[in-house]
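Peer 1: Next input, structure requested:
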Amino acid sequence: MSEPKVYNFMGRRHLAAAFSITLLVIAVIALAVRGLNYGLDFTGGAQIEVGYEQPADVNQVRTVLTDAGYRDVVVQYFGNNTDVLIRMQEDNNPDLGNEVLDLLSAERNDVELRRNEYVGPQVGEELREKGGIGMIVALGLVMVYIALRFQFKFAIGAVAALIHDVIIVLGFFAVTQFPFDLTVLAAILAVIGYSLNDTIVVADRIRESFRTIRRDDPIYLVNISLTQTLSRTVITSLTTLLVLIALGIFGGEMIRAFAEALTVGVVIGTYSSIYVASNILLAMKLTKEDLMPPEKEQADEDEVPSWLTDPDDEKS
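Peer 2: Next up is the predicted model:
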């Protein structure tokens, strides 16, 4: 009976490493040179909600406000095509909502003001700092969990893969200059969870292969582990991507950035769970001895009570 086919994933590990390094360099340069295009959640500004009786044209609303001199105007549907959310970089002005309403009423008279809010820059800065701290804490807890659950080398590989995914997603937003708001931050935290789940499944299979298969070849053992989890990884990733694509197309402006960030994260997370984490394990010289459970110590004869071994103490 022929052995099941084993895909040689690790035969391309050097090419995968070069690809990952290239993506990371591009991402870091983009973050350093261009930075993230922070949305009003982080920079502060005005949020105005208006409602129409008939479906609104967000492009027309954006054009009217931009022509009027307002800065960084973002217009999107809010729930349905008759509710419109307007965000702009403006100072705190209680009359701003009425000013916007007057401009829009000149185009159409079926519009009403529903909300006029202002997000201060201090609040935005606090959100940015706490969001960054949240990601760092999440990565630290992941490293501790995997070190306890598996082995320290697995923890390094998993956290390196997660950092790899986060930096590349951030780099994507730096390159494209898509708005980076709280929904994108939530998507990045979701990417950490998704990628971690995939990495743990692969790590568990690698550990079992090292313990149960007699062949002492780390590359073969990693390859057979990745082959055994491949169908599960592909099915999970494809079904997730189908949902995210549907959200990006039909979910409206409010959820589009979330869907974009998660789509990039799922693709990169699937790749990193196969090539980044496993590649690091091989680079750190993972062996069977690292994963073998500790043998129970045999009791020494000196520790055995003398009355069990000394015939003179036996009772007649």
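Peer 1: going forward, measure contacts between C-alpha atoms and count neighbours the same way
Peer 2: Noted.
Peer 1: I'd assumed A155 was in contact with I280.
Peer 2: No. Contact criterion Cα atoms under 8 Å: I280 and A155 do not qualify, at 10.4 Å.
Peer 1: so which helix or strand takes in G51?
Peer 2: Element membership for G51 (DSSP states H and E) is strand 45-52.
Peer 1: distance between that strand and the chain's centre?
Peer 2: Centroid separation between strand 45-52 and its chain, computed with Cα atoms, centre = their mean, to the nearest Å, is 30 Å.
Peer 1: ok, then the element right after it?
Peer 2: That would be, after strand 45-52 and using DSSP H and E, helix 58-67.
Peer 1: tell me which residues of that following helix are tucked away?
Peer 2: 58, 61-62, 64-65 (16 or more other Cα atoms under 10 Å).
Peer 1: Quickly name whichever of the residues you listed is closest to F258.
Peer 2: If you rank the buried residues of helix 58-67 by distance to F258 using Cα to Cα, V58 comes first, at 19.7 Å.
Peer 1: Contacts only, for that closest one.
Peer 2: Contacts for V58 (Cα atoms under 8 Å, 6 or more residues apart in numbering) come out as 75-77, 84.
Peer 1: Now do stretch 165-185: distance from first to last residue.
Peer 2: One end of stretch 165-185 sits 13 Å from the other (Cα to Cα, to the nearest Å).
Peer 1: mind listing the helices for the stretch 101-250 of the chain?
Peer 2: 121-149, 152-176, 182-212, 218-250 (DSSP state H, counting those that start in this stretch).
Peer 1: Tell me which of the ones you listed is the most buried.
Peer 2: A comparison of the helices of the stretch 101-250 of the chain by mean neighbour count, using mean count of other Cα atoms under 10 Å, puts helix 152-176 on top with a mean of 22.
Peer 1: quick one: that one to chain centroid distance?
Peer 2: On Cα atoms, centre = their mean, the centre of helix 152-176 falls 8 Å from the chain's centre.
Peer 1: just stretch 252-264 next, same as before
Peer 2: The answer for stretch 252-264 is 13 Å, by Cα atoms, centre = their mean.
Peer 1: Show me what that stretch is in contact with.
Peer 2: Outside stretch 252-264, the residues within contact range by Cα under 8 Å, 6+ apart are 76-79, 169, 178-180, 183-184, 186-188, 190-191, 241, 244-245, 247-249.
Peer 1: Who are the contact partners of the closest residue to E90 other than its chain neighbours?
Peer 2: Spatially, and ignoring its direct neighbours in sequence, E90 is nearest to G45 (5.3 Å; Cα to Cα, 6 or more residues apart in numbering). By Cα under 8 Å, 6+ apart, the contact set of G45 is 87-92, 118-121.
Peer 1: Kindly recompute the last result at 7 Å.
Peer 2: Contact analysis of G45 by Cα atoms under 7 Å, 6 or more residues apart in numbering lists 88-91, 118-120.
Peer 1: Here is the second sequence; please produce its structure so I can put it next to the first one:
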Amino acid sequence: MRLRLIPDQTNIDFFKAARVTFGASVVALILSIAAFFAFGLNYGIDFRGGTTIRTEAVEPVDVSAYREALVPLELGDVSITEVFDPGFDDDQNVASIRIQAQDGAESVEAETIDAVRAALQEVAPSLEFAAVESVGPTVSQELIRSAIYAVLGAIAAIVIYIWLRFEWQFAVGGIVALVHDVGLTIGLFSLLQIRFDLAIIAALLTIVGYSINDTVVVFDRVRENLRKYKVMPLVDVLNLSANETLSRTMMTSGTTLLALLALLALGGDVIRGFVFAITWGILVGTYSSIYIAKNIVLMLGVKRDWSKKNPATGGRYADVEAD
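Peer 2: Okay, the predicted model is just below:
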């Protein structure tokens, strides 16, 4: 017997409450923009500037103990990760510690570095600093610009792809869905003040790819059904297509979420922000592919060529024209 989370045949009217779902999304997007301007983002060291310290010790790295030892120093945003490498010796335990710039300074002062070393040596007496590197405000600003260009470039490339593959109405629906997903994710990070660093940019790019993949699957089925049902109203074609792909959508999202929830629970603090962003992105991406992208296509309208003698028989979708 096959496991069926969703029946093979469903007849859900996704447009029954279209005004409510679409209106709620518009309100949520406006609130996300307002949260961004009101609270800003809690930028991590990548965007704020700071110092990265590479430590080596004979004792095994205890990230929790390292973090607790640095709490009394009140250094602000501190990121600690253990570094693994097959080339390390058995007694070579390496960690990377990133400390945000203090009081607008370009890097952490030498006195602060000495205090960090002393605090960590209380946990691991053999600990030494193998390297100390600083990221200044200029580099941080360049990283912010590069991150923005990366996200916008990815969205632009996807829009061009959809525009070439489908009609322009589908491209508009896809771009609105992407803006919705990215906007709500940034708004949530702004509202909750979760650390926003380069890992989150990678998560945003992953969300963009996942969301558009789900949307393209639905659009493909819409295109097939537009060829198959020449006289069926557009709203019914969109509903039929969403129902036919619903099982695939839920299985894909569900299995992905299982892995992400495991990482959220067991992955630790280092990747929690990244995993949280992707988890949220999959939820809103699945929602937008059903309730946002198709709503835009329905609003813009797709008019089929009625000049054929028997419109109930097959035809080419290339004959579809915009209203």
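Peer 1: follow-up on the earlier one: would you turn the buried residues of helix 58-67 of structure 1 into CSV with distance to A174 of structure 1?
Peer 2: What follows is those, written out as CSV (distance: Cα to Cα, whole Å):
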residue, distance to A174 of structure 1
V58, 25
V61, 27
R62, 24
V64, 28
L65, 26
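Peer 1: Determine which two of these are furthest apart.
Peer 2: Greatest spacing in the buried residues of helix 58-67 of structure 1, by Cα to Cα: V58 and L65 (10.7 Å).
Peer 1: Which residues are in contact with the most centrally placed residue in structure 1?
Peer 2: Structure 1 has V191 as the residue nearest its centroid, 2.0 Å off, counting by Cα atoms, centre = their mean. Counting by Cα under 7 Å, 6+ apart, V191 of structure 1 touches 262, 265-266.
Peer 1: let's go with 6 Å and repeat that
Peer 2: Residues near V191 of structure 1 by Cα atoms under 6 Å, 6 or more residues apart in numbering: G265.
Peer 1: And it, what's its match in structure 2?
Peer 2: Aligned by TM-score structural alignment, V191 of structure 1 pairs with I207 of structure 2.
Peer 1: can you tell me the mean distance of stretch 146-160 of structure 2 from structure 1 after alignment?
Peer 2: Its matched residues in structure 1 lie on average 1.5 Å from stretch 146-160 of structure 2 after superposition (mean Cα distance after the TM-score superposition for structure 1).
Peer 1: how about that stretch, aligned to which bit of structure 1?
Peer 2: Using TM-score structural alignment, stretch 146-160 of structure 2 pairs with 130-144 in structure 1.
Peer 1: How about residues contacting that stretch?
Peer 2: A155.
Peer 1: mind redoing it with 7 Å?
Peer 2: With contact meaning Cα under 7 Å, 6+ apart, stretch 130-144 of structure 1 is reached by 155-156, 159, 189.
Peer 1: Can I get these in JSON lines including distance to S209 of structure 1?
Peer 2: JSON lines is the format used below for the contacts of stretch 130-144 of structure 1 (distance: Cα to Cα, whole Å):
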{"residue": "A155", "distance to S209 of structure 1": "18"}
{"residue": "I156", "distance to S209 of structure 1": "19"}
{"residue": "V159", "distance to S209 of structure 1": "22"}
{"residue": "L189", "distance to S209 of structure 1": "30"}
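Peer 1: and of these, the nearest to L104 of structure 1?
Peer 2: Distances from L104 of structure 1 to those, taken by Cα to Cα, are shortest for L189, at 37.7 Å.
Peer 1: sorry, back to before: just give me the match in structure 2 for the residue nearest to E90 of structure 1.
Peer 2: Per TM-score structural alignment, G45 of structure 1 is aligned with G50.
Peer 1: Ok, G171 of structure 1 next?
Peer 2: So G171 of structure 1 corresponds to G187, using TM-score structural alignment.
Peer 1: what does stretch 278-288 of structure 2 correspond to over in structure 1?
Peer 2: The aligned range for stretch 278-288 of structure 2 is 262-272, by TM-score structural alignment.
Peer 1: chain center to that stretch, what's the gap?
Peer 2: 8 Å.
Peer 1: next one: stretch 24-32 of structure 1
Peer 2: 17 Å.
Peer 1: Where in structure 1 does stretch 248-262 of structure 2 align, residue-wise?
Peer 2: Using TM-score structural alignment, stretch 248-262 of structure 2 pairs with 232-246 in structure 1.
Peer 1: Quick check: that stretch compared with structure 2, mean distance?
Peer 2: In the superposition with structure 2, the average deviation recorded for stretch 232-246 of structure 1 is 1.1 Å (mean Cα distance after the TM-score superposition for structure 1).
Peer 1: Contacts for that stretch, please.
Peer 2: By Cα under 7 Å, 6+ apart, stretch 232-246 of structure 1 touches 259, 263, 266.
Peer 1: Rebuild those as a markdown table, extending it with secondary structure.
Peer 2: Conversion of the contacts of stretch 232-246 of structure 1 to a markdown table gives the following (DSSP: H, G, I helix; E, B strand; the rest coil):
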| residue | secondary structure |
| --- | --- |
| A259 | helix |
| T263 | helix |
| V266 | helix |
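Peer 1: Generate a PyMOL selection restricted to the buried subset of the residues you listed.
Peer 2: Here is the PyMOL selection string for the buried members of the contacts of stretch 232-246 of structure 1, based on 16+ other Cα under 10 Å:
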select buried, resi 259+263+266
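Peer 1: and which of the contacts of stretch 232-246 of structure 1 is nearest H164 of structure 1?
Peer 2: V266 (12.5 Å).
Peer 1: Quick check: that closest one vs L238 of structure 1, distance?
Peer 2: 9 Å.
Peer 1: got it, and I29 of structure 1?
Peer 2: Counting by Cα to Cα - I29 of structure 1 and L238 of structure 1 are separated by 30 Å.
Peer 1: what's the burial count for G76 of structure 2?
Peer 2: Around G76 of structure 2 there are 12 other residues, counting by other Cα atoms under 10 Å.
Peer 1: any idea what V172 of structure 2 aligns with in structure 1?
Peer 2: Per TM-score structural alignment, V172 of structure 2 is aligned with I156.
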